[in-house]
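Peer 1: Got a predicted structure plus its sequence, pasted below:
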Amino acid sequence: MKWKAKASIALLLCSSVTAAGFMLFSGDDSGLAKVHDGIESQFTEVSHIDGDGLSALNQENTILFDVREAPEFSVSHLKGAIHVDPGMSEQDFIQQYADLSKGKTAIFYCSVGQRSSDLANRVQKALISSGAKAAYNLEGGIFKWHNESRPLFTKGTERTSYVHPYNPIWGRLVKDQENTRY
């Protein structure tokens, strides 16, 4: 299954060249929107929520899952997010987080939404069966959140303006290149 996701990303990268010869990775949200469209078509059973929708939710009834690698999470994350290994099995996820999610809306995010949509797709039915209200993927991931100048945190409640760019190619979707850190 993972090879299909990687093949989809590779196809998206190869097909993202415009007539002018520039890649969609231009640091504006049109590139993120195109990536998100591809994610939505790949994960048709996953619901998505944008930054405004997430901000409007009651924080006490929301649980955030950051589905990135540990070095990405250590640079910055959304306030109160729980770091989750992107390759975590459905069984391990439910065993560790079902009780914490009871009565809450679960939000999954990663850099752009690929890894988080994959995990949400694998665990959402079991999570909701275990008592979660709903499960969503954050549209555009932490990159869009950062591009919209929304708050990011590191080490508890310490605010930061930095975001991990994942790699030099995907990092081009971040508008403020001065605030990327590996």
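Peer 2: Great, that's in hand. A quick note: this is a predicted structure, and the numbers were derived from the prediction, not measured. Numbers count the residues shown, from 1 in each chain.
Peer 1: use CA for all of it now, contacts and neighbours both
Peer 2: Noted.
Peer 1: Now do the helices in this protein.
Peer 2: Ranges of helices in the chain, per DSSP state H, are 2-14, 29-42, 51-56, 70-75, 90-101, 114-129, 141-147.
Peer 1: what about versus this one:
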Amino acid sequence: MKTAHDLVVAAKSRVQEIPVQDAEQAIREADVLVDVREADEYAAGHLPGAVHISRGLLEFKFSGAPALQARDLKVVLYCKTSGRAALCAGALHDMGYLNVQSIAGGFDAWAAAGKPVAKPEAPSFD
């Protein structure tokens, strides 16, 4: 029986992971940057310009949104440490997407490298 770790290792063997030092260039060249973490993780801080599509809804959102249906769309994915993003990249490849990358090390590696993080501001009631 395969474990979650086995599935991530298999996914990483067939998807393109980009090192965090190359991520900014890949993001500039991408059509869409997708954060596949859960909503609370995204709300706590995310890469600037990222849209949130949690892993559980990814295939449905890509299938249902006309702006995401072109199979030559350039997609960059990330999660917390890169496991979920690799699984998502594999799923998108299975759906026929041709230009999918995930960020090695995910959000944690991005933040540790001192890269910018967008955080929503709490409303002011002054």
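Peer 2: Arrived safely, thanks for sending. Just so you know, these numbers come straight off a predicted model, no measurement behind them.
Peer 1: Any idea what the TM-score comes out to?
Peer 2: Once the chains are laid over each other, their TM-score by TM-score structural alignment, normalised by the length of the second structure reads 0.77; 119 aligned residues with a CA RMSD of 2.7 Å.
Peer 1: Just say which of the helices of the first structure is most tucked in.
Peer 2: Highest mean neighbour count among the helices of the first structure (mean count of other CA atoms under 10 Å): helix 141-147, with a mean of 24.
Peer 1: Please name the spatially closest residue to the aligned partner of Asn121 of the first structure in the second structure (chain neighbours excluded).
Peer 2: Using TM-score structural alignment, the equivalent of Asn121 of the first structure in the second structure is Gly90. The spatially closest residue to Gly90 of the second structure, leaving aside those adjacent along the chain, is Ala11, at 5.7 Å (CA to CA, 6 or more residues apart in numbering).
Peer 1: Counting neighbours, what do you get for that neighbour?
Peer 2: Ala11 of the second structure: 20 surrounding residues under other CA atoms under 10 Å.
Peer 1: So it versus Ile27 of the second structure, what's the distance?
Peer 2: According to CA to CA, to the nearest Å, Ala11 of the second structure stands 21 Å off from Ile27 of the second structure.
Peer 1: what residues are up against the residue nearest the centre of the second structure?
Peer 2: What sits nearest the mean C-alpha location of the second structure, by CA atoms, centre = their mean, is Leu77, with 2.1 Å. By CA atoms under 8 Å, 6 or more residues apart in numbering, the contact set of Leu77 of the second structure is Leu33, Val34, Asp35, Val36, Ala85, Cys88, Ala89, Val100, Gln101, Ser102, Ile103.
Peer 1: aligned partner of the last one in the first structure?
Peer 2: Using TM-score structural alignment, the equivalent of Ile103 of the second structure in the first structure is Leu138.
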